[in-house]
Structure formats: C-alpha cells, structure tokens
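Novice: sequence unavailable; structure follows:
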C-alpha cells in the first residue's frame, strides 16, 4: 500500500528546511533542486556523520550492478518496438552516461518452459538440432555489447528442453552440461563472451554436477568463464566450506534476495561461512520491485548488500518490464515498455537510483570499507558506500537516506592519495513523482584542506564524485494508443527474431518455419515436442502464446491450422489476467481436435476450466491437411466456426475484453497460418462497475446528472446511481461521461461527471489486468490509498495493478 501523503509532506519539509538553511548562510538552490544537498559550514541537523575517505584503506573489488533478462519473458516486447523508441530504450538500459548504464546482463538460457511471465525458447528443442538464432536474448546481448563493450554477460537456466536425460526430468545430468556447452558455442557465434555461468535457478545444487561443469568449461576452451553457484540461498556456502572439490569448482557465490523478498530491503546480511570462503559474494538476483514504487528498496539494497553482507554485485530482476500488462510482474524492472505498436514507454525511477551507482563507479574499482557504513551509525538514517577507481585518485560516495525523517550532515575528509579537487554532487529525490527531480546534477563543491560538509535531505540518493561524463537521457516517449483492428499476420514478413511480431509465448516455443502440409511459405509452429524440465508448477502447462491489446472487446480470431499428429489446437480470445507464474488465465478457448471434436471453454486464474459448448464435426479433420478455425466474441455470445461453418455457440459474460492467442493442449508440434483479428460491433454494456476491493462499486453521488458531480466509491447496492454504460471507450451515467477534472494528467487528479465532449480525458482503455487507463495521461482510475470508505472520490494515479485500480465493467 502506498503512503500517499509522505512525498508531499517531505517536499514541504524540504522547502521549509531550505529556507532555514538560507537564513543560516547556505545558498539556495534552484526550485527544481530545492531539496538538494548544500555545502555547509554550520548545521542544526541532529545527525552528523564524519566520513574519512582514505585511498590507502582496504575494501573488496566491486563487480558491478546489473539486471536479468529472463525468468521469463520480461524483455519479450522490446525487440518489437519501432525505431527510434527501441534504440532509446536500449540506450536508457545500457549506454554509459545516459541511463541505468548496466554493467552486467544476466540472460536466461531458454528451456521452452514458463519461467515466470513467459517461456524462453531453447536453442535445441530436440536433441542434436541446435539453432543458435532461436529467441531474442542473443539480440539483446548484442545490443548491450554495442553500447557498452565492457558489459559482463552471465548465463543461467530456469528450465531445460524435455529430451534432457532421456526425458527423466533430471536437470543435474551430463546432458544438461552438454546443452550448456552448446549454448556457449552459440554465444561465440554471436561474438559474445560469457563471463559467468550458473546452474539451475533457485532449485538448489548438486556439487558433483558443478565440478563436472567446471571441467567441461575448461575442456571446451572456456576457462575464463567463472562458475556461479547456486543462484538460490546461502546453504551453498555451507556445503562449499566442507567440500574442497566443490569449493574449487565455484568461483562466485550467488544468492537470491539476501535482503528478503518483496520487502523494503532494509537489511541485507550474508553468513559467516560465506564470508570465510574468500570468494566473491553476489546478490545474483534481487529486486522483483515495481519500477517506481520499488525504487527505495533498490536504493537501499545496492548499498546495504555490501555494508551488511560484503556482496560486491547487485543484479536486479528483471531488466525491463517489456511484457503485457495482464502478466503478474508487469511493472517490475528499470522501465516499462508494454506497447510496441505505439512506441509508448515509461522510464522508471529504478533506472535513476541504479544510475547513482553505475554512472560513478566501474567493475574493478574497490570499496573503501572505512568509508562505508550507516549514517550516524544507524540504518534508520541511511547508508553510504565509497568506491575508489583503479587510478587511486578518483572516488565516488553513494549515499541513500530512504528511512531518514530529518535533514542530517555528512562531513568528508579526503586523504590517502585520492583527489582533493572539486566534487560533483548528483541526486535523485526518490519521494518525488516528478521525473525532473530524478538524477540531477545539483552542485559542485571544492573541498577546503581536503574537507567538505553536505546537508542530506530525507528520501534521497546522492552521489559525491570526482568523476565526470555522467548524463541523463533526453529521449521522450510518444503517447500510448490502442492496437487497432483489423489485424493480421501471415508470418511471411520476417520478424527481428524467430518469434512473430507481438506474440509472447507462455509455455512451449512458437517459431516461424517453412510450412508443412503441402503449403508454401512460412508458418508458425509449436516446436517443443516433449514436456520440458519445468521451473514453475502450474497444474496446466500446455503451450500457448498471446498477443495484442487488452482493450479489445468484440472481435473474431481466425487461423489456419495443421495437425501434424493427433492433437488438439486452440484459439484464445479475451485473454485477461494471468495468475502468478502462469497458474491460471482468465480467457476463452476454442479447442478443436483432429478427430473433429470441438469445445468452447473458459478458464480462470487457477486453471479451472468450464466447458460452455461442445460437439463434433460430421467428419474427422485428420492430420496432414489444413483447416480454418474461428472464435467470434460479440458481447456475451461466443461462436465457433470450422472451415467456414458455424459449429456451435455459447453465452457467457465472464470476460468483456482481452487479447488473442494460439495454443496446443499438449506438447505436439502443430502449425498455424493466416492469423487474423476482425472487429465486431462495438461493445455496449450497461450495469455496475465493480472494484477489485470486495463489495465496492463506482457510484454517482446522489444519482445526479449535474456537471461536476463527484464520482465515488460506495457499497455495491444495485441502485440507479451505480448503473453505468460502457461504449466506444467511454463510461457514461445518465448521459454524462466519467471525466478527469480539468484535463489533468498528474497523480491525484480527481474524476467527476461531465457533459460528454469526446475529449481524451473522457476516454478510457480497459487493460487485461482489470485497470482502466486514461487515454490522455496513461494513468489508471484509482481508489486513493485502497480506502473502502463510502464517498471516497476516485482519481487517476500511476498504474500499479493493485486491487484499488481494478474495475470490472458491466
């Protein structure tokens, strides 16, 4: 739950304290930098910290800050972005001195199986058939290397293709090592050196297997690739401490979420056994935090991993939220890029708290332990770390004050050969929702006799540095827009990768290949012929792939299909919210078998299936020939057609909008072609709009039709004030429209009822995760602070997918 008053309170406090500072002789900063630190000779702050930055003092080598593409499908949509937006996003991720400036890129080694929000394709769907061009991770790594030739590449598997160990499901086999060596060979084909290689993500470890992996790397000429174990918990360090062979095989101890999972990351300890190994310790996966709301946690962890646990690398999951918004972790990462057709994106606050380290220190620099710790000796005040460059002259100190409640001072004394010249101060106001307050060069300070003092405001990340070359990218995003219908894909036009444009696999691997069944050209084929070694545990793990806009309502999805063997294919429509780790999906399915059996089925977010209609064609469809299948959705009527003949229909009101998709109900290699979506009659529904907060509805105060009437939250009662009509992207009540007051676009702008005028502030786009997005601002209809108090006026706010932003249309 967000604490809505905190940022405004702190901003007001900062302004007041700035005034007091000016009275005390401090120079006032420009308005946009009102709470920036100021050089000071006197201060009334309660907490004061003396930091001696001594270049002769010891500290561990810094291994860099990075992020993960994979685990899974979180980068999928990035490759389908148009130019120049695609390059802008890549620059914000990888270009030094521009954005996040990531120093490590961790790639999923695809296994054709769901690994959180999608499935990443294997390079070897069947044993011996290696295709080094499968997937989009190679493309991403090449783009990262082009921008930063020094970036480190790290490979890790979440799952593996089903042929491994003769289909036994045993990951810890020689087959897996052979598979990883083939992946290393593919990396070389893409001119990528792999710096680090792990085992099986978050699935423990097998010591002998890691020893064999190390031997295989050396034998294959990859002796410079370091082995990371076990991408799980600290128990691997305990095992290494008592097993010399295992210890010798492992170069880096990598653990996940040492600061806790989905928390505030206030404490990030390691263990005594781990520290005694003498190996680098890494937070090899951390994060899982919203791109904006999670920035404070990330700011803490990057510093506190080292202060608390002597961890020298922080790797964020994921790198970017380039995935559809109906998926569970759809807002986690450096930024959000979920509309490749419009080019719309949002650079998150997490980008800038990350940049406060990555733009000021490079892998190979060393921490200075004596200049790292907690302000005032307490983690409640914030933390600081200091790193010195390899030239033993430059240094940077990164300070976070996430938990501070009042200004404080830090006095720096520089010695030990480090530069005593001017330092440059950069700051991110993490409490601010205004991007102009993020990653700002606030001032330069010239030390006096190697000493200077800064005043630090609460809720900030600061970097004090002798280096230059930092910058904040200036590219801006175009406005969001729906993907219009009709839409079609014959799969003939080559996409950037082996996945067709906009299609995102949730299980299995859907890849463009030459058509079968005597058809010329290119078709889409499900490539995984056997159940993979899985990472998730969803009860229904059949292959399917989804695409498109969650706001689609009435439309028909059509595709030609070829049954390569006895099997059942499916068309998906109104694909809505997916359960965590693919543990369910709100959607309609038209399933058609080679026997001629068909059914219209709905599924929910626990993978409960309900058959709405079923039957069998007069003749079997058979294998080896093509057939055309269609699912039409018009309001509550669902209609199935095969080869142009209507075979049945059903009535259901569960899902009003969502994406389309294709699937196979088992691991068979069926094909699809001529995918098309045609619009139906625009939706027109009347009834209550229910909140994701149980028992609450959108309500017109007093059932009034007067302009400016408050639109509020109220107990659902079936009364006339709760009857809304959804049509053509607008919600109306008594002929008036749900309206964002004054065409506002800022967080907290209220909504009311107003004469319909067709303005963008009266247009709303339903998303598959249940949110309603304002066409003007891109922000979501929001119940402030998750309140359930009757009469609470609704507003717009940054979309976060919370229950207070979920609305079921009538």
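Specialist: Now that the structure is in, tell me what you want to look at. Every value quoted in this text rests on a predicted model; they were computed, and no experiment measured them. Numbering: from 1, shown residues only.
Novice: switch to C-alpha atoms for all contacts and neighbour counts from now on
Specialist: Noted.
Novice: ok, so what distance separates residue 164 from residue 531?
Specialist: According to Cα to Cα, to the nearest Å, residue 164 and residue 531 sit 10 Å apart.
Novice: then residue 54?
Specialist: According to Cα to Cα, residue 54 stands 57 Å off from residue 531.
Novice: next one: residue 585
Specialist: The spacing between residue 585 and residue 531, counted by Cα to Cα, is 20 Å.
Novice: now the element after the longest helix seen in the chain, going C-ward?
Specialist: In the chain, taking DSSP state H as the definition, the longest helix is helix 6-23. Remark: after helix 6-23, the chain's next helix or strand is strand 47-54, criterion DSSP states H and E.
Novice: buried residues in that next one, which are they?
Specialist: The neighbour-count criterion (16 or more other Cα atoms under 10 Å) identifies 47, 48, 51, 52, 53, 54 as the buried residues of strand 47-54.
Novice: going on from it, what's the next piece of helix or strand?
Specialist: Next in sequence after strand 47-54, counting helices and strands by DSSP H and E, comes strand 64-69.
Novice: for that following strand, which helices and strands make contact with it?
Specialist: strand 104-109, strand 311-317, helix 349-358 (3 or more Cα pairs under 8 Å, 6 or more residues apart in numbering; DSSP states H and E).
Novice: reformat the ones you listed as JSON lines; add distance to residue 717 and mean neighbour count.
Specialist: Listed next are the helices and strands packed on strand 64-69 as JSON lines, based on distance: least, Cα to Cα, whole Å; neighbours: other Cα atoms under 10 Å:
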{"stretch": "strand 104-109", "distance to residue 717": "49", "mean neighbour count": "26"}
{"stretch": "strand 311-317", "distance to residue 717": "43", "mean neighbour count": "27"}
{"stretch": "helix 349-358", "distance to residue 717": "40", "mean neighbour count": "28"}
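Novice: who wins for proximity to residue 441 among those?
Specialist: Closest to residue 441 of those is helix 349-358 (Cα to Cα; 10.8 Å).
Novice: I'd like to know which elements the next helix or strand along the chain from that closest one is packed against.
Specialist: For helix 349-358, the following helix or strand on the C-terminal side (DSSP H and E) is strand 366-367. Under the contact criterion of 3+ Cα pairs under 8 Å, 6+ apart, strand 366-367 touches strand 383-388.
Novice: am I right that residue 742 is in a helix?
Specialist: Yes. Under DSSP: H, G, I helix; E, B strand; the rest coil, residue 742 falls within a helix.
Novice: in addition, the following structure is provided for comparison:
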C-alpha cells in the first residue's frame, strides 16, 4: 500500500444471404443464475448492421512468442484489511471466500500476497507477528494463515507470496536490513509449512527500497534451509532500480527471480499507460506490477480493466496484484471500500461484491498461471489506446486460448475481425462480458451465445465501457450467493475471552497498533484474557509513532458504559477508548474519540483526541496506585455530553464535552507496555440512540436543544434551538419507522427537498419528509431529501431557526440524543 506521507511524492456486409463467417450473434436463453442478464445484446456479431467504424483485424497466432502468465490477484495485508472476514458467520463467510478464490464463482484469484505481520500499523490496521520477541515463535497467530488455507482449499493452484511491511523492534536493533530479519522470514516460512502451505514467493521490506547484500544473504539462507524453490521478489517499491542494480551485480541478479514495482501505471491513476523499463525487460526476469489499485471496489473497475491488460502490453509484466483483496474493516478505518469486495459487518453477515471482482474474473476465469501471452496477438485496438486494449494467451496444451478485450475509453462500437492460426483450436468460441459502466449486477459477467468460426475466422462488435473474454475453454461461472441485510451490532455486548484459542484475536477486535491477542490470564486468574504483546517500539512502516490500541464495535453506538478488568504487567498506562470514530493511520493515535487513561501510579485522565493528533485533557487527578500484576476494573461512561470514569467501582472524574457523539470502544496501552484485559462489557445508558428511546436532541455546536417554538402543538409550528429545560416540546422519540415524534403524535417535518427548508412539526402521515436517519457521525439527515438537519447560519442563540441543508459535517449539523 502506498505511504502517502512518505511519497507526496470491415465494414459490415449487408443483406441476408448464405451463412457468413461474420454471422449474427444473438443472446441465447441464459441459465437461471443469469436470468434477465441480456445486456450481451449490446455486443453482437453482425452481418447486417454497419459498424460505427472500420473493422479491426486481429490474428490470434498460437506460434507467437510471449512470456508466461504468473497470475492476477490481490494483497491481504498492508494492513489489517482482511481482519473481520474470519469473524463472519456461515454461510456468508464461505460465500465471500468463494467469490474471492474459487474458480467459476467470482474473482478466482491466481495470486495471493499476504502480510508478514509486524505488530505495527501498515495502513488499515496492525497484523500480529509470529515472533513478538526473539525466539518466542507462535505459528498460529492472526488470520493470514487461515486465509491462505482457505484460498488453497478452493484453488490448489493459487500462488502464495509473503511480504513484510513492519517488524518487531527486536529485529536488528530496529534495523530491518539485518540477519535478524532473514532469520525472521525463514521462521515465517517454517510456520507456513506447519499449516501445510507452500509459499511460492517472498519479498523484502515493502516500499522501503532495497539492500542488494541483504537479498544475496536471503537467497543463501533460503537455499540452506530447504527453500530453494521460493522465488525472491525485489523490491516491492516504486520504479525498477532493483532491475538496474541486477545488471551491475550478477550475484544480486542470481539472488532475485522477480522484479516487482508498485503503481506502475501511476498511483491511483486511470491506468492508461503501464510501462516497466528497458533494463527490467532486458533482465529476462519475471516482472510484476506487484501492488496496484488502492481504489474503490466499484469505482476502480475501469482502471483495473485497463491495468491488467496494459501492464503486459506496455511493460511485459506477467503478474498483477491489486491492493487489497477485500475491505473487511469497519467504515471508520482508512480505505474502507477498497478491494474487490466489502465486508464491514460480521455481526449481520452483510457484504457487497464489487465490479472489481468481475473485471478480475474476465481474466482469471479464462486463463491460468503458465499460460503464454501471445505478443503478436496483443495490443491496442486499431493501434489507438483510446479504443481499448486486448491480450491473447494460449493454454499449456497449445490449443486452447483466450483473448481479453477492454474498451474503457472507446467512444463508439467497434467491429473486430478475428483469424485464428498457429495450431490453436478453431472450434466454438465462448463469449463473456461485463458492462463496467453499469451498476446493475445483472450486467456483470454475463455469458452470451457461442460463436462457431468459419475457416478459423469470426467477428465481434464490442461496445464502449466493456470487458470481453472470448475463449475456447469452459467452466466459467458466477456465484448466486447473496448478502443478508445490514444491521447494527446491538448492545449490551460482552466477552469473557474464554472461548478462543491462545494466540488468536478476540471476535471483532481490530488492532491498529501493537498486538492484542488471547493469552492465559495472569496473577492467579483462571481462564483467558486479551494481552497486549508488543514489548518494544516496532520497526514502523508508516512514520507515525503510534501507541498500541485496538477497536471494536459499531459506529452508531452513542450512550454507553464500557467496562473491563485491566492488569498492567509493567510500569506505564492502560486506556479504555470510547466513541471512537474516524481514524487516520498517518501519525500518532490519530483517532477521533475519548480515552480514559490510568497509570500504575494511580494518575488518571479523561482525554479527547482527533485525527490531527490534537490531544485535550478534559479531567485528571490521582488515586491509589494500581501497581503492576494486580487486577482492577476500569469503566468509562458516555451519556450525552456527560463523561465519567471509575476505578474499581468508585467514580474518579466527571466532565462535560460534546465533541464526539458516537463510535466504537477500544483498549490501549503505552508504547511497549504489556497489559491484560478481561471481562469486557458494553452497556447502554440513558438514551442509547435505539428506536423507541425518548429524550432531548441537543446541538453539538450550540449546546441548546431542538425545541418546538412556544411549546405549540399546532401543525406548522416551527422548530428552533433553545436552552434545554426538559419540557415536553423538547422530548423527541425515534420510532421504528424513522420518524422523530414529539407530544406523541406530531412528527418533525420539512416541506419539500430544497436546501433551507424550515423544520416544523406536523401530524404524522408516513411521508418521506417526516423520515430521518440518525447517523453515526452525529448528523440527522432527511430520508426524502438527503439533506442534514442544520442550525441556520451555525447560530448558537436561543430561537435560531432549524432547517435542512447540504451536509457539511459542521458542528451546527451534529446532534446529541439523550
């Protein structure tokens, strides 16, 4: 993943007559799973209609030279982006895995690169190391082993790669380019073997350059430990400097088998041009676009379609790896919709498969690693990049072939006249397509009627904005599994942590720094606890010096008490986190939320932080020393603007602050502080924000309440802000039908959908102007208008009008219930 902080840096023939090789192609009756998907009518073989432009002749020549395909796939890691997938219930978990890896179901990934966890944030979270401290190896930590096992069980031929982003601080005295890191990587390969996993490729240090001597030593170590078949990838950075070095240093060239570069088409670009370098090609080594994408799972589909083809056409790259595989993280975590699918709610089982899945499938379901590109049968349509691109590959049986065509930028339909030669099959051709410009899933990965070439010739008219696959192979398919409805994680929530295996992560906990994993409880306590395992400052991947913390829960949680037993193993502090929402990984603890911090000496504080790392101490004091090796119960209550903290049942501090209105809970510690946590409980208090709850709605910017002017109950009475006084005209109820009612039978209402529409009350009628969404960021938006409930002019005075306005996220649009 890109570290932005470090790198801001023939004319148709008319008239019916005898059957022609340019025959008419009409959609056949589709299978039940594709019923209604008739969009292939847009891409027809034509013998009757004139094409939009002169036909392009393409010869698919099996005798053409070309490099072997290594695979198309994605990254799990860089980091934490697959975290919640393992917590999904069945059958949804298996359905998602099938969409990712199983041939004939979805993306059918041919390459999976996983992070070698290093106990430090590497973009969207931190992944646990197999060796937190020197020599203490646990081969069952984390979820990447599980994910690789699941991928291999679905596709025995998938290639697996490993790469480190960060590493524990004991390695090389925090110098990654050391013998320690080589030993560390060999131990990771040993762990893979205990899971029955053969690793095909191994990298160095993600986006941190290269050290030629280190790679030579790594090659020697792999060979001497029985891993001579593991291919080394260098350098997983930007550009082809490692390839240049290999031409100067034959020993380095012998050590490395693959040269991989990131974002070869440009970072988050349209991927229209994807060159490597002359030196890279001249090495004769495998070349990979070893990290690409970083784009939304739907909006990135056009760029992905270009990049997969053009990486080979422009730069002879035979591997394409998208970042990441899936966004299995909650929406507040950076890059929450990147990948080929999104899975943010294991508690509800809800997920979404993106267009990226089907763009990837248009190549992966029609080829396999080892197939050969046909150089003379690949290029740009009509020699013009804007028309689109095509690549042809032949099977290892030297008969079957597939041609993948993308027309992302084409302005009109194009007719392609194909001639098949060079020993390739001249039998039936199967055609599949995805309309990338369509958001209708019925238009994605659709099979049309077969084509029967005549004399090895056939024709196809392709439409703009599509990916097509023409193939002599069979076995392709599209899963019909569907997602259940999304839903909130309900409170109360609790976990004793006794149901997990040692070394694993507790359900829904998402580490952002450090490593919080299951361990035996200390100080004579029976059972299992969560332990923060990172004992020293790690080798960071990002530049931020963040301290260990982990998050759990739903962003819609508002008023609750989070409580946990806590034991400090060494001098320092532990923290409970509440109302955690937006998180920025670039820098120290850049999280919007509240913290209750307690030291072993008894100093306590209630703090607020934001995404810029601006800490505010809201309250602080001292109590009896907690010491180390002793259990204590910490609690943080967030009820409206009232925040209170307690230790062992005694309240130590209370303060008023309305900056953050909703969010997750979390655990945290000081850097290098090991600590244990047990018996987590999250209990709703006051007005929890659930339907049916009644209470005030207070403006975050004004600290005044949503109020019916003059306590009137007449239809049309306007709504304003006023000093909170507990009057009936300030008591609002969120109903199950998304209404905000007052007096029991009057609804908050706006007339129309224009900005500036004045809020009022009206007799409830079920209309869209009376339906509201109470959002996790504190805003209240109209279902009918999509506009936010807004205090006019960001005013704070009594009587200031309330209206609807374009959502800005300002404090005059944030409300606190209860």
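Specialist: Structure received. Every value quoted in this text rests on a predicted model; they were computed, and no experiment measured them.
Novice: make TSV out of the helices and strands packed on strand 64-69 of structure 1 and add distance to residue 558 of structure 1.
Specialist: TSV is the format used below for these (distance: least, Cα to Cα, whole Å):
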stretch	distance to residue 558 of structure 1
strand 104-109	32
strand 311-317	36
helix 349-358	40
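Novice: nearest to residue 513 of structure 1, out of these?
Specialist: Nearest to residue 513 of structure 1, of those and by Cα to Cα, is strand 104-109 at 21.5 Å.
Novice: what does that closest one correspond to over in structure 2?
Specialist: On structure 2, the counterpart of strand 104-109 of structure 1 by TM-score structural alignment is residues 111-116.
Novice: ok, now stretch 458-475 of structure 1?
Specialist: Alignment of stretch 458-475 of structure 1 against structure 2: residues 464-481, by TM-score structural alignment.
Novice: map residue 622 of structure 2 onto structure 1.
Specialist: Aligned counterpart of residue 622 of structure 2 in structure 1: residue 616 (TM-score structural alignment).
Novice: the closest residue to that match other than its chain neighbours and residue 243 of structure 1, how far apart?
Specialist: Leaving out its chain neighbours, the residue that sits closest to residue 616 of structure 1 by Cα to Cα, 6 or more residues apart in numbering is residue 597, at 4.2 Å. As judged by Cα to Cα, residue 597 of structure 1 and residue 243 of structure 1 stand 58 Å apart.
Novice: these two: who's more crowded?
Specialist: residue 597 (17 against 12; other Cα atoms under 10 Å).
Novice: any idea how far residue 620 of structure 1 is from the more buried one?
Specialist: With distances taken as Cα to Cα, residue 597 of structure 1 is found 8 Å from residue 620 of structure 1.
Novice: could you do residue 772 of structure 1 as well?
Specialist: Distance, residue 772 of structure 1 to residue 620 of structure 1, using Cα to Cα: 44 Å.
Novice: give me the more crowded residue out of these two.
Specialist: For residue 772 of structure 1 versus residue 620, the count of surrounding residues by other Cα under 10 Å is larger for residue 772: 27 against 12.
Novice: got the contact list for the more buried one?
Specialist: Applying Cα atoms under 8 Å, 6 or more residues apart in numbering to residue 772 of structure 1 gives the contacts 764, 765, 766, 780, 781, 805, 806, 807.
Novice: run the last query once more with 6 Å
Specialist: Taking Cα atoms under 6 Å, 6 or more residues apart in numbering, we find residue 772 of structure 1 in contact with 764, 765, 766, 780, 781.
Novice: without its sequence neighbours, what residue ends up closest to the second one?
Specialist: Looking back up the chat, that one is residue 765 of structure 1. Residue 765 of structure 1's closest residue in space is residue 773 (Cα to Cα, 6+ apart), at 5.0 Å.
Novice: tell me, how many residues neighbour residue 736 of structure 2?
Specialist: Going by other Cα under 10 Å, the residues that sit close to residue 736 of structure 2 add up to 10.
Novice: over to it. Which of the three states is it?
Specialist: On the basis of three-state DSSP, residue 736 of structure 2 is classed as coil.
Novice: ok, now which ones touch the match of residue 622 of structure 2?
Specialist: Residue 616 of structure 1 neighbours (Cα under 6 Å, 6+ apart): 596, 597, 598.
Novice: now check structure 2 for the residue matching the first one.
Specialist: When structure 2 is aligned by TM-score structural alignment, residue 596 of structure 1 is paired with residue 602.
Novice: was I right to think that match contacts residue 624?
Specialist: Yes. Assessed by Cα atoms under 6 Å, residue 602 of structure 2 is found in contact with residue 624 at 5.3 Å.
Novice: and the two? which has more neighbours close in?
Specialist: residue 602 (17 against 10).
Novice: helices of structure 2, start to end?
Specialist: Under DSSP H, structure 2 gives helices at 92-101, 144-154, 179-194, 212-224, 241-248, 250-255, 278-282, 301-315, 355-364.
Novice: most tightly packed of those helices?
Specialist: Most buried of the helices of structure 2, by mean neighbour count (mean count of other Cα atoms under 10 Å): helix 355-364, with a mean of 28.
Novice: tell me which residues are up against it.
Specialist: 106, 107, 108, 297, 298, 301, 305, 340, 445, 469.
Novice: alignment lookup: residue 639 of structure 2 to structure 1.
Specialist: Using TM-score structural alignment, the equivalent of residue 639 of structure 2 in structure 1 is residue 634.
Novice: how about the closest residue to its match other than its chain neighbours, what does it touch?
Specialist: Sequence neighbours aside, residue 554 is the residue nearest to residue 634 of structure 1 in space, at 4.8 Å (criterion: Cα to Cα, 6+ apart). Remark: with contacts taken as Cα under 6 Å, 6+ apart, residue 554 of structure 1 is in contact with 633, 634, 680.
Novice: what does residue 490 of structure 2 align to in structure 1?
Specialist: Under TM-score structural alignment, residue 490 of structure 2 pairs with residue 484 in structure 1.
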